[in-house]
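Asks: One predicted model, sequence on top.
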Amino acid sequence: MAGWLSRVALAGFAPRAVPSASPLQAASRDPTPQRSKAVTTNTEASAAAKNKPVISETPPPPYWVVVFTTVRTPTDPEGYAAASVEMWQLVREQPGYLAMDSVYGADGKGIIVAYFTNEEAMREWGANAKHRAVQKMGREKWFETYRIRIGKIERDNAFP
């Protein structure tokens, strides 16, 4: 896929690192859902300065994931970009939200992976009224097709 977006900040679909929230303190490894706060790690800041992609930090499993795979229409790219930024800002305030990774191709295919502390937090995000309104607009004009997959992460390996 052409162009990594390390977080959902979709202005123009240009590769760009956006600081993510990490509600769990690495030292405590406290699995209690907390409200996210914007935090930029040294790794993220360094990657953003070099225009390099980064992979979201998540706590040790278990946690939940929503994988949203889309094929965009050419309709209203500015409206879609604005709604995407608004949703990214809104989800960061969702209790239980952990992080997000996304990629977009020049062919219109996109994959957004959102991480949540538990199934309840994930369901609450799906039921958020503003999110529901944007979902409706997506079905009406922005997406040719999409698929949502949900799962529980039991294992997480990283390199290096």
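Replies: That came in fine, so what should we check first? Residues are numbered from 1 along each chain as shown.
Asks: only C-alpha atoms for contact and neighbour calcs from this point on.
Replies: Will do.
Asks: Return the set of buried residues in the longest helix seen in the chain.
Replies: With secondary structure taken from DSSP state H, the chain has its longest helix at helix 77-91. Within helix 77-91, the residues scored as buried using 16 or more other CA atoms under 10 Å are Pro77, Tyr80, Ala81, Ala83, Ser84, Val85, Glu86, Met87, Trp88, Val91.
Asks: now stretch 98-109
Replies: For stretch 98-109, by 16+ other CA under 10 Å, it's Leu98, Ala99, Met100, Asp101, Ser102, Val103, Tyr104, Lys109.
Asks: Quick check: the fourth one touching Ile55?
Replies: Just to be clear, that refers to Asp101. Yes - Asp101 is in contact with Ile55 according to CA atoms under 8 Å; the separation is 6.7 Å.
Asks: returning to what we had before: toward the C-terminus, what is the element adjacent to the longest helix of the chain?
Replies: Next along the chain after helix 77-91, taking DSSP states H and E as the criterion, comes strand 97-104.
Asks: Just the angle for that following strand relative to helix 77-91, thanks.
Replies: 160 degrees (axes from the mean of the first three to the mean of the last three CA atoms, to 10 degrees).
Asks: this is the comparison structure:
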Amino acid sequence: MPPIAATPEPPYYAVVFTSIRTDIDEGYDAMAAAMVELAARQPGFLGVESARNDVGVTVSYWADLASIKAWKAHAEHQQAQRLGHQQWYQHFKTRIAKVERDYGF
């Protein structure tokens, strides 16, 4: 995946996941990579961008709300969510926003 997602003309949706990690790293990197690969195969997936320092921010882009709902309900994604709640995250927040305009160079 490119570091900056190549998204289509708006409108589309962004899921913004911000997190503060615990000290537990066991399996995290492998699961994160697997979730990006799995998400990329889901209908409606448009791209992803991620950065981590004290706070991690991952933004995934989706064609519509139905695609986001299906991704949240995907069985393998739900397992990753459970592990995140149990061991990898001290705190997290998910926000869903409609992208109405984008630009860049």
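Replies: Perfect, I can see it now. Source: prediction; values computed, not measured.
Asks: Any idea what the TM-score comes out to?
Replies: Between these two chains, after superposing, the TM-score reads 0.95 (TM-score structural alignment, normalised by the length of structure 2); 105 aligned residues with a CA RMSD of 1.0 Å.
Asks: Gly96 of structure 1 maps to what in structure 2?
Replies: Aligned counterpart of Gly96 of structure 1 in structure 2: Gly44 (TM-score structural alignment).
Asks: how much space between the spatially most central residue of structure 2 and Tyr28 of structure 2?
Replies: Closest to where the C-alpha atoms of structure 2 average out (CA atoms, centre = their mean) is Ser60, at 4.4 Å. Ser60 of structure 2 is 18 Å from Tyr28 of structure 2, where distance means CA to CA, to the nearest Å.
Asks: is it true that Ile20 of structure 2 touches Asn53?
Replies: No - contact criterion CA under 8 Å: Ile20 of structure 2 and Asn53 do not qualify, at 9.1 Å.
Asks: how far away is the aligned partner of Ile150 of structure 1 in structure 2 from Leu38 of structure 2?
Replies: Under the alignment by TM-score structural alignment, Ile150 of structure 1 pairs with Ile96 in structure 2. The spacing between Ile96 of structure 2 and Leu38 of structure 2, counted by CA to CA, is 19 Å.
Asks: if we can go back for a sec, surely the match of Ile150 of structure 1 and Thr18 touch.
Replies: No - judged on CA under 8 Å, Ile96 of structure 2 makes no contact with Thr18 at a distance of 11.6 Å.
Asks: the more surrounded of these two?
Replies: When neighbours are counted by other CA atoms under 10 Å, Ile96 of structure 2 and Thr18 differ, and Thr18 comes out ahead with 19 against 15.
Asks: whereabouts in structure 1 does the helix or strand where the more buried one lies align?
Replies: Using DSSP H and E, Thr18 of structure 2 sits within strand 12-21. Using TM-score structural alignment, strand 12-21 of structure 2 corresponds to residues 63-72 of structure 1.
Asks: name the helices or strands packed onto the host helix or strand of Ile111 of structure 1?
Replies: For Ile111 of structure 1, the host element (DSSP H and E) is strand 109-116. If you count contacts as 3 or more CA pairs under 8 Å, 6 or more residues apart in numbering; DSSP states H and E, strand 109-116 of structure 1 packs onto strand 63-72, strand 97-104.
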